[in-house]
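Enquirer: Everything below, folded, please.
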Amino acid sequence: MSAKDGASILVVDDEDHNRALLRAMLGGQHRVLEAANGPAALEVLVAEQVDLVLLDVMMPGMSGYDVCQKIKQRTGEAFLPVLLVTALSEQEQKNLGLQAGADDFLTKPVDRRELLLRVRAFLRLRSQDALIRLQLKQLAQLQNTKDEMLSLMVHDLRSPLAGIVSHLSLIIEDAPEGHLREDAQAALRSADGMRDSLEEALQIRLLEEGQLPIARAPVDLKALVRDAAATLEPTARRKRIQLSTAMDGEPIASVDGKLVRRAIENLLGNALKYTPAGKDVSVAVRHRDGTVEIEVSDRGPGIPAELKATMFEKYGSVEAKKGGPRKGFGLGLYMVKLVADGHGGVAHVLDRDGGGAVFSMRLRSAA
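Expert: Model prediction:
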């Protein structure tokens, strides 16, 4: 490898002969840049592409520790290895270097083979860091493309679905009692469910982009929970699940009623989905000291401890993570998290006494 093709290494030392020695060791394989003091080194970093820094510690004015700290404090920069070159051997001096952000040390007099081996190792780390950054950027672009496609699909499906709902409603109005009317009602329920899913996907996208602001207004929490539970009551009856609600504390809170109700419905739908027939599901709301806590408790199989921290991530269903069949798109709990975040709160899951899980959403009320 020629110096022209090699990495650029910045040698910083106030002694000419020390810089000349390191240049001679490296010059055949790498492009060597030089600086006689700390300020000059920082100027080189602004003007040149540097892949590694060999930095003397004992320099007048700005010490090597100070220069190292300045280098490591640069924001938005790729990983730039800094190796301190020092005659100091005391542990306290090394600790100061590590505290300043140094990646490694070379002791004077520098052994050429050790120098080349350490330089090669850290250049490899820098290369790997660059590759990871590139891959993360590409993943972010793919994610953005996928989200844009999802938004377009939702937008294009809403209008024809609204037409289907309208026509089914007209059929039900005119249809006599019997199988035809029952089939139309079942189709309407399915269409309504699909419309709700599309609206939820759109709301999630808008929340992620900050285009759906939290519209706070005084809300009757008891009525909010009652209405949300009423939406899922048919499902509870069909599975013979006892669905109960409870309210404690101040009845009025300043929250986004529509989004909070949607989040409660998501939690309830999830609870009813996994609770066996004949068991119970409960919704408890507490509002005290400007904090609203909503807990939905089920009697399902529970959440494994290793998955609790990631349950509210996007597409974070337990079935998918355990390798089982996916029974949903993993967006419901993610929306709960976004709603909680938007209210300055948090969402989490705990074990329920006697079996099951408790999904909790804590919100800050402006009231």
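Enquirer: going forward, measure contacts and count neighbours with C-alpha atoms only.
Expert: Fine.
Enquirer: Now do whichever strand or helix holds residue 71: which elements does it pack against?
Expert: Following DSSP states H and E, one finds residue 71 within helix 64-72. Applying 3 or more Cα pairs under 8 Å, 6 or more residues apart in numbering; DSSP states H and E, one finds that helix 64-72 makes contact with helix 38-47, strand 52-56, helix 91-100.
Enquirer: Any chance of the ones you listed in TSV with distance to residue 266 as columns?
Expert: Formatted as TSV, these follow (distance: least, Cα to Cα, whole Å):
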stretch	distance to residue 266
helix 38-47	52
strand 52-56	52
helix 91-100	47
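Enquirer: hey, which of those is tucked in deepest?
Expert: Ranked by mean neighbour count, the helices and strands packed on helix 64-72 are led by strand 52-56 with a mean of 26 (mean count of other Cα atoms under 10 Å).
Enquirer: how far does that one sit from the chain's center?
Expert: On the basis of Cα atoms, centre = their mean, to the nearest Å, strand 52-56 sits 35 Å off its chain's mean C-alpha point.
Enquirer: Next: stretch 25-35.
Expert: 41 Å.
Enquirer: Buried residues in that stretch, which are they?
Expert: 25-27, 29-35 (16 or more other Cα atoms under 10 Å).
Enquirer: try stretch 182-192
Expert: Applying a neighbour-count criterion of 16+ other Cα under 10 Å, one finds 184-185, 187-188, 191-192 buried in stretch 182-192.
Enquirer: and the two most separated of those?
Expert: Greatest spatial distance among those (Cα to Cα): 184 and 192, at 12.1 Å.
Enquirer: In the chain, what residue spans correspond to helices?
Expert: 16-26, 38-47, 64-72, 91-100, 112-174, 179-209, 221-238, 257-274, 318-321, 332-342 (DSSP state H).
Enquirer: Before we compare anything, build this one as well:
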Amino acid sequence: MSSKQKILIVDDEKINVALLTSYLTETYDVITASTGEKALQIVKKEEPDLILLDVIMPGMDGFDVCRIIKHDYKLDFIPIIMLTALTSRDDHQKGIEVGADDFLKKPADRFELDKKITSLLRIKEQHDTLLMDRNKAYEYLDYVGVLIAVLDKNYKLIHINKKGADILGYNRDNIINRNWLDLFVAESYAEHVKNKYDPLQQGQPDGQEYHEYPIMTITRKERLFRWYDSVLRDENGRVASILISGEDITEKRKDEIKLMEYANQLKHSNDLKDLFTDVLRHDLLNPAGLIKSFTEILEEKNPTNEQKRIIDNIKKSNLKLIELIEDAAHLAKLESMEEMVFVRTDIGFILRETSDNFSHDLKNKEIKLDMTPNASYPALANPMIQGVFSNLLSNAIKYSPDNTKITIKVDDVGNRWKVSIADQGDGIPDKDKAAVFDRFNRLHKETIKGNGIGLAIVKRIMDLHDESVGVVNNPEGKGSIFWFTLKKAQI
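Expert: The predicted structure is shown next:
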């Protein structure tokens, strides 16, 4: 299909048609007609972009053809240039009356012809663009997801968009000129709505951005709408009607109610969590402390070997219980925090100090600690960062076999330090690596050792630092490398 604009030449003289065609054929698609009747047929079929129309023709003259195209065909704007040897003022006036857009004296001058065609086609393009924009606007109003209606001074519905009619369940033609208050507004709200719209009809808006009231669908079910109103004025500036646009918020309001109920349930849940945390800290920790004291007393009573074994098992189980209670309380406290204060911290010092605290455990399992951070590593961190390293080193010792090695490194990775703790334990399957830091995802991970609270604490502290933490396989054989990052402090 040609992308050229289409020009219709209407002239009964072949020499004129040939001349004009030679001028235009390189730039435009040219079609021709030798009579007015033929021209009208072509116009309906081809809808040309512009018409060059001779005035004097046998049968139907150019004036009649122009009048029919402009006034009877009701086509979109098609520019018409009348070609005439007539020069009188009356002839021009008649051409204007029938809708001609411009005139050109025969024989046509090529430069002037090109100038007039270019000018009129540019106007047509602008006209077509405006029509397209208008049609898009109408289409938008028809299918936009809100009800748009116009009410006259007596509250009769004089326009409603297609979407609005669909929402109400009616055919548009069946509800035009029906009273809005009588047909669509529930009787209990009619007075309220009228009190809202009466001042608007007088040009006195109440200043509210929107208001809400329900309307009745064809099935007489109420739907709650949020309404935005404005006035439409006539040519004298007087209020002629009001434009109302309504958004159906029925489901949204139901969701808001559910959300409020959920928020109340969540608050209750948080209250229960706080209560449970207090129970952990006090009501459970105190009995665990008493058990610890009683086992120490029993150890002083010269127990038998069997009794020592039982007491030792009680001590170990109770220590695990105390550790679990303290970790759970700590995690609950961290979960309630939204931000931390960061200070300049020497990571190297923290790593060395924390490692010294585990010297006894390392010695008992004959684990060698290979630690490279002998220098200073200034970082921005909260003092709780010591708990991260403590948890990771404790786990590395706990799950490492005897006579193995744990390696601690600090790497410079641009504007951050990366701390790594590598062990030679059993390692963690790849499919479980993403779950090791999530206490809730680990409830049914039988392949992962431990209760998971320690690593959940690590993850929460790193989240509050807005930093990363992770685990990968140890490339030096078995085991895992747990790592975390911290922002460098300015030197």
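Enquirer: Of the helices and strands packed on helix 64-72 of the first structure, which is nearest residue 21 of the first structure?
Expert: strand 52-56 (12.2 Å).
Enquirer: mean deviation of the closest one from the second structure?
Expert: Superposing on the second structure places strand 52-56 of the first structure at an average distance of 3.9 Å from its equivalents, by mean Cα distance after the TM-score superposition for the first structure.
Enquirer: ok and that strand relative to helix 112-174, angle-wise?
Expert: On the basis of axes from the mean of the first three to the mean of the last three Cα atoms, to 10 degrees, strand 52-56 of the first structure is oriented at 130 degrees to helix 112-174.
Enquirer: what does strand 52-56 of the first structure contact?
Expert: 8-14, 64, 68, 80-86, 119, 122-123 (Cα atoms under 8 Å, 6 or more residues apart in numbering).
Enquirer: can I assume residue 392 of the second structure is in contact with residue 421?
Expert: Yes. Contact criterion Cα atoms under 8 Å: residue 392 of the second structure and residue 421 qualify, at 7.2 Å.
Enquirer: before we move on, back to that, can I get the buried residues of stretch 25-35 of the first structure in TSV with distance to residue 152 of the first structure?
Expert: Below are these laid out as TSV (distance: Cα to Cα, whole Å):
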residue	distance to residue 152 of the first structure
25	59
26	55
27	56
29	53
30	50
31	50
32	52
33	51
34	54
35	54
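Enquirer: So which of those residues are in strands?
Expert: Judged by DSSP state E, the subset of the buried residues of stretch 25-35 of the first structure located in strands is 31-35.
Enquirer: I'd like to know which of the residues you listed is nearest to residue 47 of the first structure.
Expert: Of these, the one sitting nearest to residue 47 of the first structure (Cα to Cα) turns out to be residue 33, at 11.3 Å.
Enquirer: Let me know the outermost residue of the second structure.
Expert: residue 302 (72.0 Å; Cα atoms, centre = their mean).
Enquirer: for the first structure, which residue is closest to the average position?
Expert: residue 313 (7.2 Å).
Enquirer: now that one, nearest residue through space, not along the chain?
Expert: residue 334 (5.4 Å; Cα to Cα, 6 or more residues apart in numbering).
Enquirer: Show me what that neighbour lines up with in the second structure.
Expert: Alignment note (TM-score structural alignment): residue 334 of the first structure maps to residue 456 of the second structure.
Enquirer: In contact with that match: list those residues for me.
Expert: Taking Cα under 8 Å, 6+ apart, one finds 331, 436-439 in contact with residue 456 of the second structure.
Enquirer: Can you name the two of the residues you listed that sit furthest apart?
Expert: 331 and 436 (15.2 Å).
Enquirer: higher neighbour count, those two?
Expert: residue 436 (24 against 21; other Cα atoms under 10 Å).
Enquirer: wait, that one sits on residue 448?
Expert: Yes. Counting by Cα under 8 Å, residue 448 is a contact partner of residue 436 of the second structure at 7.3 Å.
Enquirer: what residues do these two have in common as contacts?
Expert: In contact with both residue 436 of the second structure and residue 448: residue 442, using Cα under 8 Å, 6+ apart.
Enquirer: Residue 199 of the first structure maps to what in the second structure?
Expert: With TM-score structural alignment as the criterion, residue 199 of the first structure matches residue 326.
Enquirer: Nothing else from me, thank you.
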